[in-house]
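Enquirer: I'll drop the sequence and a predicted model, then ask my questions.
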Amino acid sequence: MENKWFYCALNLVLFVTTSSFIFAANAVKPTYCGSKDTFPVKVDNVVISPNPVVSGKPATFEISAISEDDISGGILSIEVFYYGMHVHSESHDLCSKTSCPVKQGSFVLTNSQSLPGFTPPGSYKLKMKMMDTDNKLLTCIDINFNIVHSSMISEI
């Protein structure tokens, strides 16, 4: 009977460890565009799925953040750089990426997009700025990530 409990506990530990590894493998650490202390919205975590991003396939960036104040709305601005060269810009209504109004405390922003199949593999940086309805900068972060071709996935 003791062996049965031992194997159940071992399986649970392996499951939790494997799940944590998968989550950690997709999580990336953002850097702030300036001093973190100057922004009323602090980013806790960014999860990219899949990671690395695959050209021609959908990719999702899930950004967990904490706001010092309530946010009624605003703009989410995204710029993408390929080896330092600006290659793409877009902006979205903040309320299309999270539930508004955002109450003081924790919230999640989600941005999903399918990349064209001809997107070159390599090193990318995404710069995300969040502004409120008065155009006040709430946060600004850089997220480094890689893009691969789907034919490269089996090699990773």
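Expert: Done, it's in.

Enquirer: For the rest of this, base every contact and every neighbour count on C-alpha atoms.
Expert: OK.

Enquirer: Could you list every helix and strand in contact with the helix or strand containing Tyr7?
Expert: Using DSSP states H and E, the element containing Tyr7 is helix 2-26. Packing partners of helix 2-26 (3 or more CA pairs under 8 Å, 6 or more residues apart in numbering; DSSP states H and E): strand 41-49.

Enquirer: what's the following helix or strand after the helix holding Tyr7?
Expert: Assigned by DSSP H and E, the successor of helix 2-26 is strand 27-28.

Enquirer: give the contact list for Asn51.
Expert: Contact analysis of Asn51 by CA atoms under 8 Å, 6 or more residues apart in numbering lists 25-26, 145-146.

Enquirer: next up, a second structure to put side by side with the first:
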Amino acid sequence: MATKQSLLALALLAAACILLLIPSASAVTDLDYCNKHKDYPVKVSGVEIVPDPVERGVPATFKISATTGETITTGKLVIDVKYFFFNVHSETDDICTKTACPATDKFELSHSQTLPSVTPPGTYTITMKMLGDKDEELSCISFKFSIGLFSPVALS
């Protein structure tokens, strides 16, 4: 017959396993500007990744909070993703598909992506450039995100 201590230990172990399987609701990620000495017209105050870590086969959303003293009516968002030092993904989008234009003062860019089930786990680096209507650099940031070892797609 199991003792109260062993039942308590088993319950705590089960609770810990469940918490590890539940993706976090959100996480704020550290970011770096591409050129630390440049005074970008768009200042990025944070990056939120949901879920974190990113799961293969599950939509991941990257939300970038920013401010500007300009009015952004057109432009591009250029995204490059590296796994270690290998470029694994690049895309260019109309900035107004990622935020409401015109963007002024405080605004948020949002980008969603579903990674294939064969995506290797580990740490990736994203570089995001915001370019204006004349391809002038409004901002450039980089940040890391992780893809978990286990995936619901791989388990199903």
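Expert: Thanks, I have it. Not measured: the values here are computed from a predicted model.

Enquirer: where does the TM-score land?
Expert: After superposition, the two chains reach a TM-score of 0.78 (TM-score structural alignment, normalised by the length of the first structure), with 130 aligned residues with a CA RMSD of 2.0 Å.

Enquirer: what's the angle from the helix holding Tyr7 of the first structure to strand 41-49?
Expert: 110 degrees (axes from the mean of the first three to the mean of the last three CA atoms, to 10 degrees).

Enquirer: re the thing from before, list only those of the contacts of Asn51 of the first structure flagged as buried.
Expert: The neighbour count (16 or more other CA atoms under 10 Å) marks Phe145 as buried among the contacts of Asn51 of the first structure.

Enquirer: follow-up on the earlier one: can you list contacts of the helix holding Tyr7 of the first structure?
Expert: Helix 2-26 of the first structure has contacts (CA under 8 Å, 6+ apart) with 47-51.

Enquirer: What about those residues, which one has the most neighbours?
Expert: For the contacts of helix 2-26 of the first structure, the largest neighbour count, defined by other CA atoms under 10 Å, is 21 neighbours, found at Ile48.

Enquirer: Any figure for the gap between it and Phe107 of the first structure?
Expert: Relative to Phe107 of the first structure, Ile48 of the first structure is positioned 17 Å away (CA to CA, to the nearest Å).

Enquirer: if we can go back for a sec, could the contacts of Asn51 of the first structure go into a markdown table alongside distance to Phe61 of the first structure?
Expert: Below are those laid out as a markdown table (distance: CA to CA, whole Å):
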| residue | distance to Phe61 of the first structure |
| --- | --- |
| Ala25 | 14 |
| Asn26 | 10 |
| Phe145 | 11 |
| Asn146 | 13 |
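
Enquirer: how about the strand ranked longest in the second structure: buried residues?
Expert: Criterion DSSP state E: the longest strand present in the second structure is strand 59-72. By 16+ other CA under 10 Å, the buried positions in strand 59-72 of the second structure come out as 60-68, 72.

Enquirer: Check which helices and strands that strand sits against.
Expert: Using 3+ CA pairs under 8 Å, 6+ apart, strand 59-72 of the second structure sits against strand 42-50, strand 103-114.

Enquirer: any idea which of these is most buried?
Expert: Among those, ranked by average contacts under mean count of other CA atoms under 10 Å, first place goes to strand 42-50 (a mean of 19).
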